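Colleague: starting from these lines, generate the structure:
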Amino acid sequence: MDLTAIPFFNDLVTLFKPALFNIYFALASIPFGFPFAILLALAKTSSKRWLRWPAEVFIYAFRGSPLFIQFFMFYSLMLSFNQTLWKPLGVSEFVLHPLFIGPIVLVLNTSAYAAEIFYGALRSIPKGEIEAARATGMNTWQEFWVVKWPNMLRLAWPAYTNEVVFLFHATALVYFTLPVIDEQKDLMNKASELFKQDYALFVHFSAAAVYFLIISMLIFWVSSLFYKYLTRHLNTNRSIKLKPNYLR
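Modeller: Next comes the predicted model:
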């Protein structure tokens, strides 16, 4: 049987390159969003107002506004400095490029959501462990690395995994809000282009959905392995389940 004669399989081949752009936006955002989120969470737990208030305002602003609007507003802000700043510096094409703006907005958005996750994990750390660390004479830095850091990761990891998957799904909005340059189309843009040719909506968008499903499953799998490592000292077999529980 010739699979190339089946439109669905043709779409899978055609959408492979666009899927790489979605993967790029996710991979370019997570390494920066993760540490930034931790800094925001630590700032929010701080007793110092000059640290806590800016973190709270940032988290509220980016969690309270749609990502779609954030792309528009950030691109408009960068565009407003084009004549006065970017062109004189000779970086106009770079800073206004979707491959640059996309990850920045995604970093700001995911760091706000992840910060709230890590903040909740920090508040859930058993106080007895923190008191024990202080009783042994640990300073603030040692207390964080020995007690707070491993507990925070273990408690927050399942929820953070969901945030990473949501971030990957959110990459579909980049080229819906930012200009498409040359053939740099992601999954949704390319599926929309194919749809306009023959109006086979189910075929084209189903093929795009397959890529989202497969990559999401890979994220869950890798995250589950890391979660098993975080909980290796426990006597229970803990993992992030990939299949739903139909019976409870």
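Colleague: okay, CA-based contacts and neighbour counts for the rest of this
Modeller: OK.
Colleague: relative to Val13, how far out is the residue most central in space within the chain?
Modeller: Residue closest to the average C-alpha location in the chain (CA atoms, centre = their mean): Leu167, at 3.3 Å. Note on Leu167: its distance to Val13, by CA to CA, to the nearest Å, is 24 Å.
Colleague: ok, and what's touching the one helix or strand His169 maps to?
Modeller: Using DSSP states H and E, His169 sits within helix 149-170. Helix 149-170 is touched from outside by 22-23, 25-26, 30, 106, 110, 113-114, 117-118, 120-122, 124-125, 212, 216, 219-220, 223, 227, 230-231, 240, with contacts defined as CA atoms under 8 Å, 6 or more residues apart in numbering.
Colleague: quick check, Phe176 in contact with Asn189.
Modeller: Yes: the pair Phe176 and Asn189 qualifies as a contact (CA atoms under 8 Å) at a distance of 7.3 Å.
Colleague: to compare against the first, here's the next sequence to fold:
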Amino acid sequence: MRLTEQPSLYDDLEKKSVEELLRDINEEDKKVPLAIEKVLPDLTRLVSAIEHQLRNGGRMFYLGCGTGGRLSVLDAIELPNTYGIDPEMIQCVLAGGVENLVLALEEREDDVEEGWRTLQERNISPKDIVVGISASGTTPFVLAALRQCREHGIPTGSFVNNPNSPISEYSDYPVEVVTGPEFVTGSTRMKCGTTQKLICDMISTTVLIRLGRVEGNRMVNVRLINDKVVDRSVRMLMDRNPALTDYEFCKQAIIRCGNVKKTEQYLHEQGILR
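Modeller: Model (predicted):
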């Protein structure tokens, strides 16, 4: 039996108090970052491969369904605003379609045609890289698409929560984060889902830092999506350039240019910054 399907280490859950349930869930959740720590070398290889493909004009595709697939969508949709990248750079192939995110079409995980068909519709090529996500490591939707990728010379990676999984076998850069049985037996939306959220964060953040979308520790390419971000960008510009002391001037310059990085380039060209 897969580790993710084995009986919980806890029993008689319905008899526990709120305090006991929260404490026990928290104890299980503590295991997740420690499990990820053990596979950092594998994760390093995966992220380095993604960086290489993107740096050379390729794209990354998250491929998944269920909790993992939905979490990858949440990761990808925030990246264009946060880092000012083209939405095509990091995409998601979700079983049932991203447009049906909230419908939880779990039955689509057994579809062995949709994943590869969707990748073909997006003109997948060996310049790109596909990263499969599956708690079990056996999800047919993910496995079938990764097999097709291998047949067509397309680099692949994956992260799963069971050792020696079929999906890992069909991945060039597999990551297996073993978190053990879930608090509620088989409920992989819990520790496995937490793993998937953390790894998506680690992948996208690390890759985009490496691709120059962050300077120092600042989001210098963040898009001006609301007043809060405009104010943050103005203060960022002034912090990075102490010669700039006029808040309103900086605000208008940023609104004109679109982000901090472009504003600094413009001000250099105008001779205002040296």
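Colleague: tm score of chain vs chain?
Modeller: Here the TM-score for the pair of chains, by TM-score structural alignment, normalised by the length of structure 1, is 0.27; 108 aligned residues with a CA RMSD of 5.4 Å.
Colleague: buried members of the contacts of helix 149-170 of structure 1 into PyMOL, please.
Modeller: This is how PyMOL selects the buried members of the contacts of helix 149-170 of structure 1, with burial counted by 16 or more other CA atoms under 10 Å:
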select buried, resi 22+23+25+26+30+106+110+113+114+117+118+120+121+122+125+212+216+219+220+223+227+230+231+240
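Colleague: of Phe176 and Asn189 of structure 1, who's got more company?
Modeller: Ranked by neighbour count (other CA atoms under 10 Å), Phe176 of structure 1 and Asn189 place Asn189 first, with 20 against 16.
Colleague: helix or strand: which one has the nearest residue to that one once chain neighbours are set aside?
Modeller: Computed as CA to CA, 6 or more residues apart in numbering, the closest residue to Asn189 of structure 1 that is not its neighbour in sequence is Tyr175, at 6.9 Å. For Tyr175 of structure 1, the host element (DSSP H and E) is helix 174-177.
Colleague: output the contacting helices and strands for that helix.
Modeller: helix 67-80, helix 98-124 (3 or more CA pairs under 8 Å, 6 or more residues apart in numbering; DSSP states H and E).
Colleague: between these, which one is nearest to Leu39 of structure 1?
Modeller: Of all those, helix 98-124 sits nearest to Leu39 of structure 1, with 7.8 Å by CA to CA.
Colleague: what about the strands in structure 2?
Modeller: Assigned by DSSP state E, the strands in structure 2 fall at 60-64, 90-94, 129-134, 156-160, 173-176.
Colleague: now the helix or strand hosting Leu20 of structure 1, how far from the centre of its chain.
Modeller: Here Leu20 of structure 1, judged by DSSP H and E, is contained in helix 16-45. How far helix 16-45 of structure 1 lies from its chain's middle: 5 Å, per CA atoms, centre = their mean, to the nearest Å.
Colleague: before we move on, back to that, deepest-packed of the helices and strands packed on helix 174-177 of structure 1, please.
Modeller: helix 98-124 (a mean of 22; mean count of other CA atoms under 10 Å).
Colleague: next, count neighbours for Ala19 of structure 1.
Modeller: Ala19 of structure 1 has 21 neighbours, counted by other CA under 10 Å.
Colleague: all set, thanks.
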